[in-house]
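Colleague: what follows is a protein structure lacking sequence information:
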């Protein structure tokens, strides 16, 4: 049974590093959550390391810039690991071929930039679907459009045997008061239609491998039993942490605020029902990170 806690400080002495999600935990896509910022600052002040672990399809430098723009101060975190960087490694080493059809918005062009960390890479060219060897999905063309609108293109792609590289396994996120679709919704549809989707973000192992490498680069290698995964995704953050043998803190006031009856804290009965339905048991739960 998950333990409902009041603050991160209640359990922080058990951990040296936190893997903290962004959307729904530290910000809503528009502005930072002040209590979450202070909680991470306090964890760092106590000697802890804060690694921001995000399913953003963007390179980590771009995510850092986005955080600056929405008011998340750099003194509340140490390093970033993104689903985008994990997926870029796969793309640049040929996971879906050299000629790719890109599904995503124009501002996601940075995904195709070279990576210093790789020596031998393939030359990636973006082409129309009928010329492609594979698909790279950083997100929908329109985050408000029904993913089902992609069925005709996906039928052609599946018929041609194209693999879809998903740079962000999230299905939806909340941007302020609006819920928008992510790349994971398209990858899910493609898989349901019989296509093959490749995932590199939470809850899949590659992003956790990248996170551990980031810690080693900092000289902050941490045993798994001293890492806490924090997130609001019951199909991404929680199973990802559990799969990596990492304790998890579930933020119930994010994507599942209605299902868990969360105001300041979740309703215990609704939370129990929600977790039973999801067949998940996070180590801890809290309304919002604070």
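Modeller: Nice, thanks for sending it over. Computed from a predicted model, the values in this text were never measured in an experiment.
Colleague: when you work out contacts or count neighbours from here on, use the C-alpha atoms and nothing else.
Modeller: Noted.
Colleague: flag every buried residue along stretch 188-202.
Modeller: 188, 189, 190, 191, 195, 196, 197, 198, 199, 200, 201, 202 (16 or more other Cα atoms under 10 Å).
Colleague: who touches the helix or strand in which residue 50 is found?
Modeller: Using DSSP states H and E, residue 50 maps to strand 49-54. Strand 49-54 has contacts (Cα atoms under 8 Å, 6 or more residues apart in numbering) with 16-22, 40, 43-44, 76-83, 201-202, 211, 220.
Colleague: mind listing what's buried in the helix or strand following it?
Modeller: Next along the chain after strand 49-54, taking DSSP H and E as the criterion, comes helix 60-70. Using 16+ other Cα under 10 Å as the burial criterion, the residues of helix 60-70 that qualify are 60, 63, 64, 67.
Colleague: structure B:
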């Protein structure tokens, strides 16, 4: 049964490292969440390591700049593993070919900057769909638009048997009070239409492999039994932790705030019903990271 806690400090001594989701846990897409930042700073002061594990399609450096703009202090984390970096590594290894059709916003073209973890990267160029060998998707052209608008494009792509590389498996995200569609919604649609989608963020294994490498880079070599995953996504953070056999702390005041009836803390009956509906198990739950 999921244990409801009131603060990270109640369980922190059991773990050497944290894999922490960003959006909905550390910031809301607009500004930092002060209590969460304070909890992570205090955890690091006790000797623990914090890996920010995000399904952002952005490179690590871009996420660092974004967090500082939101007011997340550097003292709250040790390193970052992004879905974007995991997917970029696969792209530069040739997962969807050298000529790719790009779906995303102009500022997300940073995705095509080389990544150092690939020894012999292929030369990837963006081309029109008619010339493409594959698709790279960092998110919708318009995050407020219905994903179904992509059906004609995806029908053509499926007929060409193009694979779609999804840089962010999240379906939706809340930017402040506004809910937006993510790349995962498009990848799900393409798969439902019979296309092939490749995933690299949570809950899929490649991003956890990257997180372990990043953890080792900062001098920590914790095994999964001493790692706690923290996040607000049942089908990303919590399902991913289950797949890796990592304990998890579910933040109910994020994406599932309404379903779990969270004000400061979730309603226990609503939480139980929600986790059962999502068919996931979290070791712990809390309204907001603090």
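Modeller: Yes, it's here. This is a predicted model, so every value here is computed, not measured.
Colleague: of all the buried residues of stretch 188-202 of structure 1, which two lie farthest apart?
Modeller: Farthest pair in the buried residues of stretch 188-202 of structure 1 (Cα to Cα) is 195 and 202. Separation: 20.3 Å.
Colleague: can you check which part of structure 2 the strand holding residue 50 of structure 1 sits on?
Modeller: Under the alignment (TM-score structural alignment), strand 49-54 of structure 1 falls on residues 49-54 in structure 2.
Colleague: mean shift of that stretch relative to structure 1?
Modeller: Its matched residues in structure 1 lie on average 0.3 Å from stretch 49-54 of structure 2 after superposition (mean Cα distance after the TM-score superposition for structure 1).
Colleague: rewinding a little: and the buried residues of stretch 188-202 of structure 1 as CSV, adding secondary structure and distance to residue 266 of structure 1?
Modeller: CSV is the format used below for those (DSSP: H, G, I helix; E, B strand; the rest coil; distance: Cα to Cα, whole Å):
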residue, secondary structure, distance to residue 266 of structure 1
188, helix, 29
189, helix, 31
190, helix, 34
191, helix, 33
195, coil, 38
196, strand, 37
197, strand, 34
198, strand, 34
199, strand, 31
200, coil, 30
201, coil, 27
202, coil, 24
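Colleague: how close does the closest residue to residue 155 of structure 1 other than its chain neighbours sit to residue 151 of structure 1?
Modeller: Closest residue to residue 155 of structure 1 apart from its sequence neighbours, by Cα to Cα, 6 or more residues apart in numbering: residue 193 at 7.5 Å. Per Cα to Cα, to the nearest Å, residue 193 of structure 1 is found 8 Å from residue 151 of structure 1.
Colleague: how about residue 18 of structure 1?
Modeller: The value you get for residue 18 of structure 1 to residue 151 of structure 1, if Cα to Cα is used, is 39 Å.
Colleague: what about those two, which has more around it?
Modeller: Using other Cα atoms under 10 Å as the criterion, residue 18 of structure 1 and residue 151 rank with residue 18 on top: 27 against 14.
Colleague: which residues touch the spatially most central residue of structure 2?
Modeller: Central residue of structure 2 (Cα atoms, centre = their mean): residue 55, 2.0 Å from the mean position. Neighbouring residues of residue 55 of structure 2 by Cα under 8 Å, 6+ apart: 82, 83, 84, 167, 168, 169, 170, 201, 202.
Colleague: counterpart of residue 66 of structure 2 in structure 1?
Modeller: By TM-score structural alignment, residue 66 of structure 2 lines up with residue 66.
Colleague: ok, now which ones touch its match?
Modeller: Applying Cα under 8 Å, 6+ apart to residue 66 of structure 1 gives no contacts.
Colleague: and if you look at residue 172 of structure 1?
Modeller: With Cα under 8 Å, 6+ apart, residue 172 of structure 1 has these contacts: 179, 180, 181, 182, 184, 185.
Colleague: any idea which of the residues you listed has the most stuff around it?
Modeller: residue 182 (29 neighbours).
Colleague: correct me if wrong: that one contacts residue 174.
Modeller: No. Residue 182 of structure 1 is beyond contact range of residue 174, at 10.3 Å (criterion: Cα atoms under 8 Å).
Colleague: now do the strands in the stretch 151-290 of structure 1.
Modeller: 163-166, 172-175, 178-181, 196-199, 227-231, 247-251, 284-286 (DSSP state E, counting those that start in this stretch).
Colleague: have a look at structure 1 and report its longest helix.
Modeller: helix 205-218 (DSSP state H).
Colleague: what does that one contact?
Modeller: By Cα under 8 Å, 6+ apart, helix 205-218 of structure 1 touches 51, 53, 79-83, 86, 200-202, 221-222, 240, 244.
Colleague: again, 10 Å this time
Modeller: 17, 19, 49-55, 78-87, 89-90, 199-202, 219-224, 240-241, 243-244 (Cα atoms under 10 Å, 6 or more residues apart in numbering).
Colleague: now do that helix against strand 49-54, angle only.
Modeller: Between helix 205-218 of structure 1 and strand 49-54, the angle comes out at 150 degrees (axes from the mean of the first three to the mean of the last three Cα atoms, to 10 degrees).
Colleague: determine how far helix 205-218 of structure 1 lies from the middle of the whole chain.
Modeller: The chain centre lies 14 Å from the centre of helix 205-218 of structure 1; the measure is Cα atoms, centre = their mean, to the nearest Å.
Colleague: what is the neighbour count of residue 92 of structure 2?
Modeller: Residue 92 of structure 2, neighbours per other Cα under 10 Å, totals 23.
Colleague: give the contact list for it.
Modeller: Counting by Cα under 10 Å, 6+ apart, the residues that residue 92 of structure 2 touches are 98, 112-115, 117-124.
Colleague: mind putting those residues into JSON lines with neighbour count?
Modeller: JSON lines is the format used below for the contacts of residue 92 of structure 2 (neighbours: other Cα atoms under 10 Å):
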{"residue": "98", "neighbour count": "19"}
{"residue": "112", "neighbour count": "18"}
{"residue": "113", "neighbour count": "11"}
{"residue": "114", "neighbour count": "18"}
{"residue": "115", "neighbour count": "16"}
{"residue": "117", "neighbour count": "13"}
{"residue": "118", "neighbour count": "14"}
{"residue": "119", "neighbour count": "10"}
{"residue": "120", "neighbour count": "9"}
{"residue": "121", "neighbour count": "16"}
{"residue": "122", "neighbour count": "15"}
{"residue": "123", "neighbour count": "14"}
{"residue": "124", "neighbour count": "18"}
